[in-house]
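**Student:** Give me coordinates for this.
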Amino acid sequence: MQTNLSEQAKRLPRADEAERILRNCVHCGFCTATCPTYQLLGDELDGPRGRIYLIKLLLEGQPPTASTQTHLDRCLSCRNCETTCPSGVEYHNLLDIGRAVVDAQVPRPLGERLLRHGLRLFAPRPALFKALTRTARAFRPLLPKPMQAKLPRHEAVLKPRPKVQHARRVLMLEGCVQPALSPNTNAAAARVLDRLGISVIAAREAGCCGAVDYHLDAQARGLARARRNIDAWWPAVEAGAEAIVQTASGCGAFVRDYGHLLAADPAYATKAARISELTRDLVQVLREEPLEQLGIQADQRLAFHCPCTLQHAQKLAGAVESVLQRLGFSLASVPDGHLCCGSAGTYSLTQPLLSRQLRDNRLNALESGNPEVIVTANIGCQHHLDSAGRTPVRHWIELVDEALPNLSRATGANDAADAR
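**Tutor:** Model (predicted):
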């Protein structure tokens, strides 16, 4: 695509990157066919090609409007278009650049500003978010039904984590909302890894990955959180930690981008690149291990929802399904598995109508094979799909953990793993 950036745009920190991405786009429209918002709304400006054109006009000097902001806001950042694109257009990076320019010039209505500020205030702080969730659950019957649906349906029974006892060690990002909404997920991952001879070590100073701030008009704050996490993880990285494991694919996709996002930071560029290299979704770690030694006894029929951040951002489509099948789980067929559920981080709160439409469409596809449970690999998708109150939705590692034999029967697997 021919471009002619304005003098003002040329002074942007990521101007060269924006121009390169724009020039890679051949305007073929293949992306439009797989865009969830275009499928719902049928508006060219609510598809990737239209949004790219809006950003092009913006960077060429056309003033942004509230309409421009609306069309960019409606994007889920699902990156389905990137999987489809024959030219390798890095759409999500261009969208980040365009959104930052628009948000700096177009004031949001008060209600939107308050919502986004509240999300940035509560979501990235695990203790605060957990306290808020507990309070809301105590007053659940008094809350409006839309707010009730945002709360977990069932109280989790917490199980202990194994002690650090193996020579092989990994870090794990605890996440910000997951400890409150699905507190057993990381513990289940730690127990399964322990059976394979891998210990999870804590990095208490690490916090939110930064995605919430970064995608809600506060990119500088999001990058500051990234730097804090790098500092928290670095001692363990230097001590030989094999990986930084993510159980939430949304967090994993953002952490994998640290190297790119901090490439121009002389103090953090090298470390950020190393962190990105070490970042692994949980399935990437498990699929390399002798899973058959776990002795899993699985008899449930599952439907797997593959999060956009797993299949389109991390390019791990089919990975979880393969692991579950190796472990003996029965998987129902799911049509249109490439489509988004509408969670998309905070999208379910900032774009509730579109989000609910996408959720219900996704659930119809997931339930078409009559599964007992729907499983996924991202807390946002899990909570959003489960909020419909239909088939239970859980993280896949919890079902693996529950199917583990008791410890006395698993001793042989631990011994074999330690011997490697």
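**Student:** Could you use CA atoms for every contact and neighbour count after this?
**Tutor:** Will do.
**Student:** hey, where'd the helices end up in the stretch 51-200 of the chain?
**Tutor:** 66-73, 80-84, 91-105, 110-122, 126-138, 145-149, 178-181, 184-195 (DSSP state H, counting those that start in this stretch).
**Student:** Output those helices in JSON lines, with distance to residue 260 appended to each entry.
**Tutor:** Formatted as JSON lines, the helices of the stretch 51-200 of the chain follow (distance: least, Cα to Cα, whole Å):
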{"stretch": "helix 66-73", "distance to residue 260": "22"}
{"stretch": "helix 80-84", "distance to residue 260": "17"}
{"stretch": "helix 91-105", "distance to residue 260": "10"}
{"stretch": "helix 110-122", "distance to residue 260": "23"}
{"stretch": "helix 126-138", "distance to residue 260": "26"}
{"stretch": "helix 145-149", "distance to residue 260": "36"}
{"stretch": "helix 178-181", "distance to residue 260": "26"}
{"stretch": "helix 184-195", "distance to residue 260": "27"}
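**Student:** Select, out of the ones you listed, the one closest to residue 370.
**Tutor:** helix 145-149 (22.8 Å; Cα to Cα).
**Student:** circling back: got JSON lines for the helices of the stretch 51-200 of the chain, with distance to residue 243 and mean neighbour count too?
**Tutor:** Converted to JSON lines, those look like this (distance: least, Cα to Cα, whole Å; neighbours: other Cα atoms under 10 Å):
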{"stretch": "helix 66-73", "distance to residue 243": "34", "mean neighbour count": "17"}
{"stretch": "helix 80-84", "distance to residue 243": "26", "mean neighbour count": "21"}
{"stretch": "helix 91-105", "distance to residue 243": "25", "mean neighbour count": "18"}
{"stretch": "helix 110-122", "distance to residue 243": "28", "mean neighbour count": "14"}
{"stretch": "helix 126-138", "distance to residue 243": "23", "mean neighbour count": "16"}
{"stretch": "helix 145-149", "distance to residue 243": "35", "mean neighbour count": "13"}
{"stretch": "helix 178-181", "distance to residue 243": "20", "mean neighbour count": "21"}
{"stretch": "helix 184-195", "distance to residue 243": "12", "mean neighbour count": "24"}
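**Student:** What's the local residue count around residue 407?
**Tutor:** 11 (other Cα atoms under 10 Å).
**Student:** brain fart, residue 203
**Tutor:** Around residue 203 there are 18 residues (other Cα under 10 Å).
**Student:** Contacts only, for it.
**Tutor:** Neighbour list for residue 203: 171-172, 232-233 [criterion: Cα atoms under 8 Å, 6 or more residues apart in numbering].
**Student:** That one: helix or strand, and which one exactly?
**Tutor:** Secondary structure from DSSP states H and E places residue 203 outside every helix and strand.
**Student:** quick one: which of the contacts of residue 203 is nearest residue 30?
**Tutor:** Closest to residue 30, out of all of these and judged by Cα to Cα, is residue 172, at 37.1 Å.
**Student:** compare with the first, here's sequence two:
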Amino acid sequence: MQTAIIAPLRDTPVGQEAERILRSCVHCGFCTATCPTYQVTGDELDGPRGRIYLIKALLEGEQVTSETRRHLDRCLGCRACETTCPSGVRYSRLLDIGRSELARRLPRPADERIKRAALRALIPHPRRFNGLLRIGQAMRPLLPRPWARRIPPKTHFHWPKSGWHPRTMLLLESCGQSRGTPRTNTAAARVLDRLGITLTRIERAGCCGALSHHLDAHSEARAMARNNIDAWWPAIEDGAEAILVTASGCGTMLKEYGELLADDPDYRARAHRIAALAKDLGEVVAKEGIEALSSEHKRQRIAFHSPCSLQHGQQLPGVIERLLVAAGYELTPVSEPHLCCGSAGPYSLLEPTIAGTLRQRKLNALSGSDPEIIATANIGCQLHLQSGTETPVCHWIELIDQALT
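**Tutor:** Below you'll find the model as predicted:
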């Protein structure tokens, strides 16, 4: 793709990076076949190829309007297009650059800014999120069933007691997950304890920054990354061997800390180290003697939804499915496993119509063989799917924990 990026931007590292990405695109269109929003709307500008043309025009100085923003906002950031692309186009990075430049040139209307600021002020902060969650849980019995399903029920839990192990991993306590679905992290701690690993929580660590990054608050996301690096670093120097992530969306973010802080001389080296230590829970469990989980006893029929952040972002397809089979569960067939469920961080709150359509399409694919349980690996997918079905939806580690009990 030939480019003519405007001079003030062309001479910057970001502009040069955008030019390299644009030039790698050969217009083949393979990406449209795996793009969820294109599948819903049928609009070329709601597919990766169309959005690449919009970003190219934006970076070349052409006039931009609210229509440009609408099509870029509709992107879920699922990265299915990157998995499909034969040319290795780094679409997600180009989208970040395009959205940042668009925000500079075309500020959002006040109502959109307020909505996004409210999400950033609540969800990444556990105490604030927990207060709002408690209000919703108290009102849950009074709400219509479809609304009530959107609010996770109140769960009583205690952090499990475990023995001392010489091996230690640090837990990223995902802000929403630690309050909305607390059984995920407690189940992870129990399973790792059985594998001889102590899972340690670091109080000073906070949100991974993914939500702020998705909402174009990149400076805020970088500040959150720096805070986490400072919080984790003493434990890493003391020998912690990994930073374990139980929400695959957060795992994708952590593994890109090196790129996020590449221009920060004070944090660049440590950010790359953190990215290298970040491990999805599935990676860890699969590496730690999965044969010990094998069972001849067939357990429930499970439909597994592989989040986009796991299969496309972290490039870990099939890992969880193998763990569930080894633990004795029967996996039901799932059609269109590559397509997003519509959760995508804050997407389901900002684009509810498309998100709802994708959720129903995903639930149809998951429910075709009548599973007893739907399992997934990301809190956003878990809550989004549960809001549309009576079939229980849980994190896969809860099933592994159950199999070992």
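**Student:** if we can go back for a sec, right, and the helices of the stretch 51-200 of structure 1 - which one's nearest residue 1 of structure 1?
**Tutor:** Comparing those by Cα to Cα, helix 91-105 comes nearest, at 13.7 Å.
**Student:** other SSEs contacting the closest one?
**Tutor:** On a contact count with 3 or more Cα pairs under 8 Å, 6 or more residues apart in numbering; DSSP states H and E, helix 91-105 of structure 1 meets helix 15-24, helix 48-59, helix 66-73.
**Student:** Comparing those helices, which comes out most buried?
**Tutor:** Mean neighbour counts were taken over those using mean count of other Cα atoms under 10 Å, and the top value, a mean of 22, falls to helix 48-59.
**Student:** Give the other helices and strands that it contacts.
**Tutor:** So helix 48-59 of structure 1, by 3+ Cα pairs under 8 Å, 6+ apart, packs with helix 66-73, helix 91-105.
**Student:** Mind putting these into TSV with distance to residue 252 of structure 1?
**Tutor:** Output for the helices and strands packed on helix 48-59 of structure 1, formatted as TSV (distance: least, Cα to Cα, whole Å):
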stretch	distance to residue 252 of structure 1
helix 66-73	22
helix 91-105	15
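**Student:** Which among the ones you listed is found nearest to residue 134 of structure 1?
**Tutor:** helix 66-73 (30.3 Å).
**Student:** Next, the mean deviation of that closest one compared to structure 2.
**Tutor:** Mean deviation of helix 66-73 of structure 1 from its aligned counterpart in structure 2 after superposition (mean Cα distance after the TM-score superposition for structure 1): 0.4 Å.
**Student:** and the angle for that helix with helix 48-59?
**Tutor:** Helix 66-73 of structure 1 and helix 48-59 are oriented at 130 degrees to each other (axes from the mean of the first three to the mean of the last three Cα atoms, to 10 degrees).
**Student:** now the helices and strands packed on helix 91-105 of structure 1 in TSV, with distance to residue 269 of structure 1?
**Tutor:** Formatted as TSV, those follow (distance: least, Cα to Cα, whole Å):
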stretch	distance to residue 269 of structure 1
helix 15-24	17
helix 48-59	27
helix 66-73	29
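**Student:** which stretch among these comes nearest residue 313 of structure 1?
**Tutor:** Evaluated with Cα to Cα, those place helix 48-59 nearest to residue 313 of structure 1, the distance being 15.6 Å.
**Student:** distance between that closest one and the chain's centre?
**Tutor:** 25 Å (Cα atoms, centre = their mean, to the nearest Å).
**Student:** what does stretch 86-106 of structure 1 give?
**Tutor:** How far stretch 86-106 of structure 1 lies from its chain's middle: 19 Å, per Cα atoms, centre = their mean.
**Student:** circling back to that earlier point, what's the closest of the helices and strands packed on helix 91-105 of structure 1 to residue 93 of structure 1?
**Tutor:** That would be helix 15-24 among those, by Cα to Cα, at 7.9 Å.
**Student:** Check the contact between residue 89 of structure 1 and residue 25; I expect there is one.
**Tutor:** Yes: when contacts are counted by Cα atoms under 8 Å, residue 89 of structure 1 is listed as touching residue 25 (6.0 Å).
**Student:** shared neighbours, those two?
**Tutor:** By Cα under 8 Å, 6+ apart, no residue touches both residue 89 of structure 1 and residue 25.
**Student:** circling back to that earlier point, closest one to residue 163 of structure 1 among the helices of the stretch 51-200 of structure 1?
**Tutor:** helix 184-195 (8.6 Å).
**Student:** So which elements touch that closest one?
**Tutor:** Judged by 3+ Cα pairs under 8 Å, 6+ apart, helix 184-195 of structure 1 is in contact with strand 198-201, helix 396-402, helix 407-419.
**Student:** and residue 264 of structure 1, helix, strand or coil?
**Tutor:** coil (DSSP: H, G, I helix; E, B strand; the rest coil).
**Student:** separation between it and residue 20 of structure 1?
**Tutor:** 17 Å (Cα to Cα, to the nearest Å).
**Student:** Now check structure 1 for the residue matching residue 52 of structure 2.
**Tutor:** Residue correspondence to structure 1 (TM-score structural alignment): residue 52 of structure 2 is matched to residue 52.
**Student:** didn't that match look like it was pressed against residue 22?
**Tutor:** Yes: using Cα under 8 Å, residue 52 of structure 1 makes contact with residue 22 at a distance of 7.5 Å.
**Student:** residues shared between the contacts of the two?
**Tutor:** By Cα under 8 Å, 6+ apart, the residues touching both residue 52 of structure 1 and residue 22 are residue 94.
**Student:** related to what we said a few turns ago, indicate which one of the helices of the stretch 51-200 of structure 1 is closest to residue 242 of structure 1.
**Tutor:** It is, among the helices of the stretch 51-200 of structure 1 and with distance given as Cα to Cα, helix 184-195, at 12.6 Å.
**Student:** Once you drop chain neighbours, what's closest to residue 285 of structure 1?
**Tutor:** residue 245 (7.9 Å; Cα to Cα, 6 or more residues apart in numbering).
**Student:** now do residue 198 of structure 2
**Tutor:** Nearest non-adjacent residue to residue 198 of structure 2 (Cα to Cα, 6+ apart): residue 168, at 4.8 Å.
**Student:** The nearest residue to residue 9 of structure 2 once chain neighbours are set aside and residue 8 of structure 2: what is the separation?
**Tutor:** The shortest distance from residue 9 of structure 2 to any non-neighbouring residue, by Cα to Cα, 6+ apart, is to residue 15 (5.1 Å). For residue 15 of structure 2, the distance to residue 8 of structure 2 equals 9 Å [Cα to Cα].
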